[in-house]
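Engineer: here is my input; please provide its structure:
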Amino acid sequence: MENIVSLAISLAYILLVIGLATLIAHHQGGRSEYSRKFVHIMVGNWVFITPYFTSLWAVALVPFLFIIINALNSRFHLFPAIVREHENLGTVYYAFSMCVLSSAAFEFGWHELSFIGLLTMAYGDGLAALVGGRWGRHHPFAFARDKSLEGSLCVAIVAFLTTLACVFAFPELHADSLTMANAWYAGEAVSTAIFLLESVLIALVTGAFAAFVELTGTNGCDNLSLPISTGIFASLLLRYGSIGMTIYLLVALGILIYAYRRSAITTDGIVAAELTAATLYAFSSIWVAGSLLLFFIAGSLVSKISNRSKRKGESRQGDVGARNWKQVLCNSLPACVAVWLSHFSQSTNTGALICFSVFAAACADTFSSEIGMLSHGKVLNLINLKPVPNGTSGGVTLLGVIAGIAGSALLAIPSAGQYGIRGFVFVCALGFAGTLVDSALGSTIQQRFADESGQLMDAPAYPRQRAAVGIAYTSNNVVNMLTLIFICLCAYALRGFVIA
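Structural biologist: From the prediction side, this is the model:
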């Protein structure tokens, strides 16, 4: 009965918001900008109803319905008051974020996950557009010239206040922290002061993180990246934060900033990488967290090595240059999913082994590709052993094979700290197997295009060119993801060789 009542209240509230937005648009002479922001802000208040749901299907049903409604609205303009003339999929992303965060919060029991994420998106992002549009006078961000400092401060302030409010609203977030503080510090007053200081610092860090995420979002994608990233980041800090985690994240951030200045990573790539770092540190060991940094440093360094042969090979590839969020996620998401699953199934030892194998495979593939293209020797297709041009997906060289072994061995070193020599050999072998699987998939299912001479290359020769071979839309990033998922499954199936 509670679910039916909550569903009825939810639908009535959202329809009321849309109705009021229609009146606002009518009053504004049909202009929808203010009405859109009204909906953007007010719909976020739905999160206050979610604690009254008692079943997962019920809490997910409302945003799921609005994913469909918003998709239809963006196409047919069913509700003109909440859609622009040239609308992107921002409203669909908004409903999708509501569905993901509310469902995850219900399943994990992490109420702050949905509250911080959705309220930051609703109020922070909504007010940022209004404040930035009217009072935004300063545009200091070279990578986001259309966004103002004033608008970014709105996002930061809302994220800060929401995070701090959640600390005191949800007892489970401060009960354990106060208990730990009492154990370390004499006196209840001192421990409470330490807890308050830690809470304020976490809220400040979350505010800064949220503002940066909002700056990197374009074409409505911030309705995905802002709530999901901020909700996860804040939850990890509130539940697993420590001095060691703080130092680790600062070190990771320093490396990422340096890489950005060297054009090795994009701003949205920084967001994905920092969120990955927080996840691995929270749910796994310091050895796994260290392997992530080692992979990124090593991968960035070898990508900067170049010669004439490599430059020619890179001209045949797509996604060349700084790593963006897609590339970061395709190389780290399987590991993140593994540690999430292992954490909640209380199999963290298995999760760590999977992570080591994933990063060894990713590093082996990076070394094999980046160093292999330096070779002036023959490049052979791994499947049929026929010569192919340098830089062609699925092509291998002797130098690339040696580099792949070296990359795998390098990323297997941290695993020895947790599993010993047996773990090192296991991870090294799976890592090198990963680069072979990647080459095999690259030469079979990856989409490739024909150039003027009929030779295959990863990048299309002209806009809307159809793939000559492979499966459409199966890019190198997709191949990387499939390879690492395969390595995850292999590591899990063969874990008995390492874990007794």
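
Engineer: could you use CA atoms for every contact and neighbour count after this?
Structural biologist: Fine.

Engineer: helices and strands around whichever helix or strand residue 18 is part of, which ones?
Structural biologist: Under the criterion DSSP states H and E, the helix or strand holding residue 18 is helix 2-27. If contacts are counted by 3 or more C-alpha pairs under 8 Å, 6 or more residues apart in numbering; DSSP states H and E, helix 2-27 sits against helix 33-43, helix 56-76.

Engineer: Throw those helices into JSON lines and include mean neighbour count and distance to residue 97, thanks.
Structural biologist: Shown next, in JSON lines, are the helices and strands packed on helix 2-27 (neighbours: other C-alpha atoms under 10 Å; distance: least, C-alpha to C-alpha, whole Å):
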{"stretch": "helix 33-43", "mean neighbour count": "21", "distance to residue 97": "12"}
{"stretch": "helix 56-76", "mean neighbour count": "18", "distance to residue 97": "8"}
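
Engineer: mind putting those helices into JSON lines with distance to residue 457?
Structural biologist: As requested, those are arranged in JSON lines below (distance: least, C-alpha to C-alpha, whole Å):
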{"stretch": "helix 33-43", "distance to residue 457": "43"}
{"stretch": "helix 56-76", "distance to residue 457": "35"}
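
Engineer: any idea which of those gets closest to residue 134?
Structural biologist: Among the helices and strands packed on helix 2-27, helix 33-43 comes nearest to residue 134, with 12.1 Å by C-alpha to C-alpha.

Engineer: another for comparison:
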Amino acid sequence: MPSLTEIPSLGFQITLVAVWLGLILVIAEGLNRVFSVNAEVSRKIVHIGTGNVILLAWWLNIPAWVGIAASVISGIIAIISYQTPILPSINSVGRNSLGTFFYAISIGVLIGWFWTIQQPQYAALGILIMAWGDGLAAVIGQQWGKHQYCFLGSSKSWEGSLTMLFVSFIISLTILLVIQGNDQPTWIISIVVALVATTLESFSKYGIDNLTVPFGSASLAFFLNQIL
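Structural biologist: Predicted structure coming up:
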């Protein structure tokens, strides 16, 4: 993280984040409208790209209120897009999922919680697990998922779930290694978080996993670290 003397102005911070999010949306919309790329693919581009904004927020030490405000605005846009075709790359009108709304809310909640206690790494851990773990699990599962199973009414593939497990473990381990070093609790926490995140992702009716996975992963990592 930059030192206090190196932190850019708030205006520059907000502009940088806005440019990043805008670029992700333009790419996804362009692929969807111009090249007729499958809507699910463009949604995952937005899903993964948007999640990475947490790294910018962490690195730039963006104030919590900025992240919360952006979360609220994104949530409102998501709700509107369920009824109006504002951004087809994010939501299809009438789509039976509130995943985009839950995703926006989870980012705001985690920033509001962990920014205020000076532990932003846990917010990053939860959001990146959702962004990369769930995003890649969906791609792998849809393209190469041959072995299906059903969990609480949600149909998943073992290929997708194993992808979620592996990616969640790598993200947890990487962040915790950077923050607290290579010790036994780091590995134990990473394994437990990966298992729980994968279980939560297995139940994704109405997109609820976009809320349970980041919040569950972040809070579990935080509390386990206090215990261990």
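
Engineer: off-centre distance for the helix holding residue 18 of the first structure?
Structural biologist: Counting by C-alpha atoms, centre = their mean, to the nearest Å, helix 2-27 of the first structure is centred 32 Å from the centre of its parent chain.

Engineer: give me the mean distance between that helix and the second structure.
Structural biologist: The superposed helix 2-27 of the first structure is, by mean C-alpha distance after the TM-score superposition for the first structure, a mean 1.1 Å from where its aligned residues fall in the second structure.

Engineer: how about the contacts made by residue 207 of the second structure?
Structural biologist: Going by C-alpha atoms under 8 Å, 6 or more residues apart in numbering, residue 207 of the second structure touches 97-100, 102.

Engineer: could you redo the last one with a cut-off of 6 Å?
Structural biologist: With contact set as C-alpha atoms under 6 Å, 6 or more residues apart in numbering, residue 207 of the second structure has these partners: 97-99.

Engineer: would you mind finding the match for it in the first structure?
Structural biologist: Counting by TM-score structural alignment, residue 207 of the second structure lines up with residue 220 in the first structure.

Engineer: next one: residue 64 of the second structure
Structural biologist: Counting by TM-score structural alignment, residue 64 of the second structure lines up with residue 56 in the first structure.

Engineer: contacting residues for its match?
Structural biologist: Applying C-alpha under 6 Å, 6+ apart to residue 56 of the first structure gives no contacts.

Engineer: mind checking how far it is from residue 113 of the first structure?
Structural biologist: Taking C-alpha to C-alpha, to the nearest Å as the measure, residue 56 of the first structure falls 15 Å from residue 113 of the first structure.

Engineer: again, but for residue 442 of the first structure
Structural biologist: In terms of C-alpha to C-alpha, residue 442 of the first structure sits 38 Å off from residue 113 of the first structure.

Engineer: and residue 55 of the first structure, by the same measure?
Structural biologist: Between residue 55 of the first structure and residue 113 of the first structure the computed distance is 17 Å (C-alpha to C-alpha).

Engineer: try residue 174 of the first structure
Structural biologist: Applying C-alpha to C-alpha, the value for residue 174 of the first structure to residue 113 of the first structure is 15 Å.

Engineer: show me which of these two is the more surrounded one.
Structural biologist: The residue with more neighbours, out of residue 174 of the first structure and residue 113, is residue 113; 28 against 20, by other C-alpha atoms under 10 Å.

Engineer: name the SS class of that one, please.
Structural biologist: Following DSSP: H, G, I helix; E, B strand; the rest coil, residue 113 of the first structure is assigned to helix.

Engineer: and residue 157 of the second structure, what does it touch?
Structural biologist: Taking C-alpha under 6 Å, 6+ apart as the test, what residue 157 of the second structure contacts is 141, 145, 147-149.

Engineer: go with 10 Å
Structural biologist: Listed by C-alpha atoms under 10 Å, 6 or more residues apart in numbering, the contact partners of residue 157 of the second structure are 137-138, 140-142, 144-150, 163, 202.

Engineer: same thing with residue 205 of the second structure?
Structural biologist: Contact analysis of residue 205 of the second structure by C-alpha under 10 Å, 6+ apart lists 96-99, 152-155.

Engineer: repeat that for residue 281 of the first structure.
Structural biologist: Residues in contact with residue 281 of the first structure (C-alpha under 10 Å, 6+ apart) are 236, 240-241, 244-246, 248-249, 287-290, 292, 339.

Engineer: again with residue 10 of the first structure
Structural biologist: Contact partners of residue 10 of the first structure, counting by C-alpha under 10 Å, 6+ apart, are 4, 16, 43, 45-50, 59, 62-63.

Engineer: same question for residue 33 of the first structure.
Structural biologist: Going by C-alpha under 10 Å, 6+ apart, residue 33 of the first structure touches 24-25, 81-84, 129-130.

Engineer: narrow the residues you listed to those in helices?
Structural biologist: Judged by DSSP state H, the contacts of residue 33 of the first structure include 24-25, 129-130 as members of helices.

Engineer: before we move on, back to that, and the contacts of residue 157 of the second structure as CSV, adding secondary structure?
Structural biologist: Output for the contacts of residue 157 of the second structure, formatted as CSV (three-state DSSP):
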residue, secondary structure
137, helix
138, helix
140, helix
141, helix
142, helix
144, helix
145, coil
146, coil
147, coil
148, strand
149, strand
150, strand
163, helix
202, helix
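
Engineer: list only buried entries from the residues you listed.
Structural biologist: The neighbour-count criterion (16 or more other C-alpha atoms under 10 Å) marks 137-138, 140-141, 145, 163, 202 among the contacts of residue 157 of the second structure as buried.
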